[in-house]
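Peer 1: Just need the structure, nothing else, for what follows:
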Amino acid sequence: MTENTSAYAQAGVDTEAGDRAVALMKAAVSRTHGPEVLGGFGGFAGMFDASALLGYKRPLLATSTDGVGTKVAIAQAIDKHDTIGQDLVAMVVDDIIVVGAKPLFMTDYIACGKVVPERIASIVGGIARACEATGTALVGGETAEHPGLLGDDDYDAAGAAAGVVEAEDMLTPDRVQDGDVVLAIGASGLHSNGYSLVRKIMADAGLTYEQHAADLGATYGEALLEPTMLYTGPLLRVLETPELHGAIHSLSHVTGGGIAANLARVLPQDAWTEVDRATWSPLPVFQHLAQVAGHELTSLEGAWNLGVGMFAVVDPARAEAVAAKLRTEGMTVWQTGVVGKSARDLAGFEQGAKGVDGGAVRLVGAYAS
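Peer 2: Alright, predicted model coming up:
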């Protein structure tokens, strides 16, 4: 160990631990690399051969960045870190598929108080497995040690990805027509949104993540760490099926902001829809947490997905074919609404969100028991 390295270690940064973490994650990351990835693993910059884009008439690049949010606090509380990586990939890549783009590559960033090689490798292993499942090359990343800013067991994870879509195939609200069918695609759980509310409910009720929840068949920690569903692969295969080409007009990833707001973002300004709650029963984790907190499920629709991870707005003539294809891909799919463009009173509808002047959406009816 050199004098400079020793001084750095005395300041709380262990570069040797970082090197061990890299060695532990190398195999998992390398499995995401196809021939398009140049330079291998560990370079200053990840390199991706874009010559495949020469086959596009007008390639549009899509990019997205996100993190896992305060869900990492639960992973840290029960010392389970192998699923957080999938959450990160899903939150980033499943935003890219919303415009119909195929993900190409991703990079990640993990900030921590202290590098524990096995923990970092577990996180990155989850990222790599999810990248592999979605056809995304993990071309680079960074692990940064922040002693004095973060506690030894604290960390946060973020990532960014890029994808490509042919201009004429890009999904936009402008494609949505009067009479289009709104399909809901089931969620695996809370995904990676609304965990500040989850943690408050747990704290207010005096519950710990190690406690067993009979209604959930697991400890709270295990149930709350259920990884985010990966929609990119199944949706890409639908988009690439010749007989279903053009059947999907828009997609919505139900993340922060809840159900109505995210669907409104992918409808044109002259469109509206009513989402029928009676078409599904919220997953047990939502019902259990709502009961613990004494909340009505309807009051949580702006915080949690309540069991809907994606919406697909589709051509009514091919809606059942799209649903059937998604079901063969392991997705749970059901019709939950129809798009209208006729004039009507929009009182009680949520209109647009996050700066987007979109359509109008409201939830109606009562949830199925």
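
Peer 1: going forward, measure contacts and count neighbours with C-alpha atoms only.
Peer 2: Noted.

Peer 1: Spit out the contact partners of the residue nearest to Gly34 when sequence neighbours are not counted.
Peer 2: For Gly34, ignoring the flanking residues on the chain, the nearest one in space by Cα to Cα, 6 or more residues apart in numbering is Ala137 at 7.3 Å. If a contact means Cα atoms under 8 Å, 6 or more residues apart in numbering, then Ala137 has 32-34, 37, 104-106, 131 as its contacts.

Peer 1: neighbour-wise, which of those leads?
Peer 2: Most neighbours among the contacts of Ala137, by other Cα atoms under 10 Å: Cys131, with 28 neighbours.

Peer 1: another one to check against the first:
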Amino acid sequence: MGLNYKESGVDIDAGKKAVDLMKKDVESTHGPEVLSSLGGFGGLFQLDLSEYREAVLVSGTDGVGTKLKLAFKLDKHDSIGIDLVAMSVNDILAQGAKPLFFLDYLATGKLEPEKTAQIVRGIAAGCKEAGASLIGGETAEMAGFYQEGEYDLAGFAVGIVEKSKIITGEKIKAGNLIIGLASNGLHSNGFTLARAALFDKADYDYQAKLPGLENNLGEEMLKPTRIYVKPVLSILKDYHSSVNGIAHITGGGLVENIIRILPEDLAAAIDLSKWDKANIFEIIQEAGKIEDLEMLKTFNMGIGMVLIIEPRQKKEIMAKLKAKGESPYLIGEIEKAKDYGMKIEIPGEILEMG
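Peer 2: Alright, predicted model coming up:
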């Protein structure tokens, strides 16, 4: 008998089983606009342009990063797919786009159908929360390429927005207010620093029960990234003329993600005392003896998305966000730039940067 594909490391039958296990979850995200079924060479999505005069497609792609290390360590794979969806749909939302569909790419050394189905179940849950259809993906078995039990994920989102309603930040001006929407903890950024501080420097165990945390340390860190699509789209529907900028707070933290949408002659003044921060950030900072600025440039610090708005409809926007289940905070204001792009007020300290 000659060598076959399975003996060399790729199990086609396992791939078929994985497809069978994930099929129900994938199809649960489909509406009548999805014209293809699982297993085709491409995903078919019929665009309804009846509500648009000049429709613009907006795309985004991202992964989960080293947060995957925790999923491997805890052998918990049912929520990491939510992170995958969130990272892309929140990005395109920042330009005012409504997510339409999503595709995923999963690569592993040895395909485990049940684990794959758990991962895809999380992706489907994230898609439903974002109002997007999961119309395709790829599961690649790459023998010898990954460590045993490990995998990598990437995701791709496509959304739509009316051309005249694209949010670029160019309309932001001095006197605009900054609303922060609460995060769910770390989301999917800064995990390399967090793991170094908690597990290398402080030598905590993943199962550690620490004061101020609802769950053990590993579970707290695995909380999935929040998806802000539905509440923010509801604000854009009713108050679009008052929303001048949106920033998804990901890698680079509050500092870089707010500065990147500001016109050059403007700066953001943020007051850190204006919102409740999850205890996980203080635990990380103390464990790693991390400086304030480094924390602000790495983590979301309790704010997952920022809206920069005109003051005139502040009360209405805040009230609607609360009615949609958000925890919005007025965290700052836009001002004329001096020699910094951002000023952050910490009790007893003011940091200027950018």
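
Peer 1: Just give the TM-score of the two.
Peer 2: TM-score for the superposed pair, counting by TM-score structural alignment, normalised by the length of structure 2: 0.94. Supporting figures: 348 aligned residues with a Cα RMSD of 1.7 Å.

Peer 1: What lines up with the residue nearest to Gly34 of structure 1 in structure 2?
Peer 2: Taking TM-score structural alignment, the alignment pairs Ala137 of structure 1 with Ser133 from structure 2.

Peer 1: sec struct for Ala161 of structure 1, please.
Peer 2: strand (DSSP: H, G, I helix; E, B strand; the rest coil).

Peer 1: Which residue in structure 2 aligns with it?
Peer 2: Checking TM-score structural alignment: Ala161 of structure 1 goes with Ala157.

Peer 1: I'd say its match and Thr61 touch.
Peer 2: Yes. Ala157 of structure 2 is within contact range of Thr61, at 6.3 Å (criterion: Cα atoms under 8 Å).

Peer 1: Now do the shared contacts for these two.
Peer 2: Shared contacts of Ala157 of structure 2 and Thr61, defined by Cα under 8 Å, 6+ apart, are found at Ser88.

Peer 1: if we can go back for a sec, for the residue lying closest to the match of Ala161 of structure 1 once chain neighbours are set aside, give its distance to Ala268 of structure 2.
Peer 2: Nearest residue to Ala157 of structure 2 in three dimensions, chain neighbours excluded: Phe102, at 4.5 Å (Cα to Cα, 6+ apart). Between Phe102 of structure 2 and Ala268 of structure 2 the computed distance is 33 Å (Cα to Cα, to the nearest Å).

Peer 1: Grab the most central residue of structure 2 for me.
Peer 2: Geometric centre of structure 2, nearest residue: Met87, 2.9 Å, by Cα atoms, centre = their mean.

Peer 1: Tell me the counterpart of that one in structure 1.
Peer 2: Checking TM-score structural alignment: Met87 of structure 2 goes with Met91.

Peer 1: thought that match was touching Gly85?
Peer 2: No. Counting by Cα under 8 Å, Met91 of structure 1 stays clear of Gly85, with 10.0 Å between them.

Peer 1: picking up where we left off before, burial check on the match of Ala161 of structure 1, number of neighbours?
Peer 2: Ala157 of structure 2 has 27 nearby residues by other Cα under 10 Å.

Peer 1: Alignment lookup: Ala11 of structure 1 to structure 2.
Peer 2: Matched by TM-score structural alignment, Ala11 of structure 1 corresponds to Ser8 in structure 2.

Peer 1: so what's the nearest residue to that match once chain neighbours are set aside up against?
Peer 2: Leaving aside its chain neighbours, Ser8 of structure 2 sits nearest to Ala143 (7.7 Å; criterion: Cα to Cα, 6+ apart). Counting by Cα under 8 Å, 6+ apart, Ala143 of structure 2 touches 8-10, 108-110.

Peer 1: what residue of structure 1 matches up with Ala143 of structure 2?
Peer 2: Using TM-score structural alignment as the criterion, Ala143 of structure 2 maps onto Pro147 of structure 1.

Peer 1: how near is its match to Val139 of structure 1?
Peer 2: With distances taken as Cα to Cα, Pro147 of structure 1 is found 27 Å from Val139 of structure 1.

Peer 1: And for Gly34 of structure 1?
Peer 2: When distance is defined by Cα to Cα, Gly34 of structure 1 is 10 Å away from Val139 of structure 1.

Peer 1: again, but for Val99 of structure 1
Peer 2: 22 Å.

Peer 1: Compare the two and say which is more crowded by neighbours.
Peer 2: Neighbours per residue, other Cα under 10 Å: of Val99 of structure 1 and Val139, the larger number sits with Val139, 26 against 22.

Peer 1: how far apart are the helix or strand in which that one is found and its match in structure 2?
Peer 2: Per DSSP states H and E, Val139 of structure 1 falls inside strand 137-145. Here the mean offset of strand 137-145 of structure 1 against structure 2 after fitting is 0.5 Å, by mean Cα distance after the TM-score superposition for structure 1.
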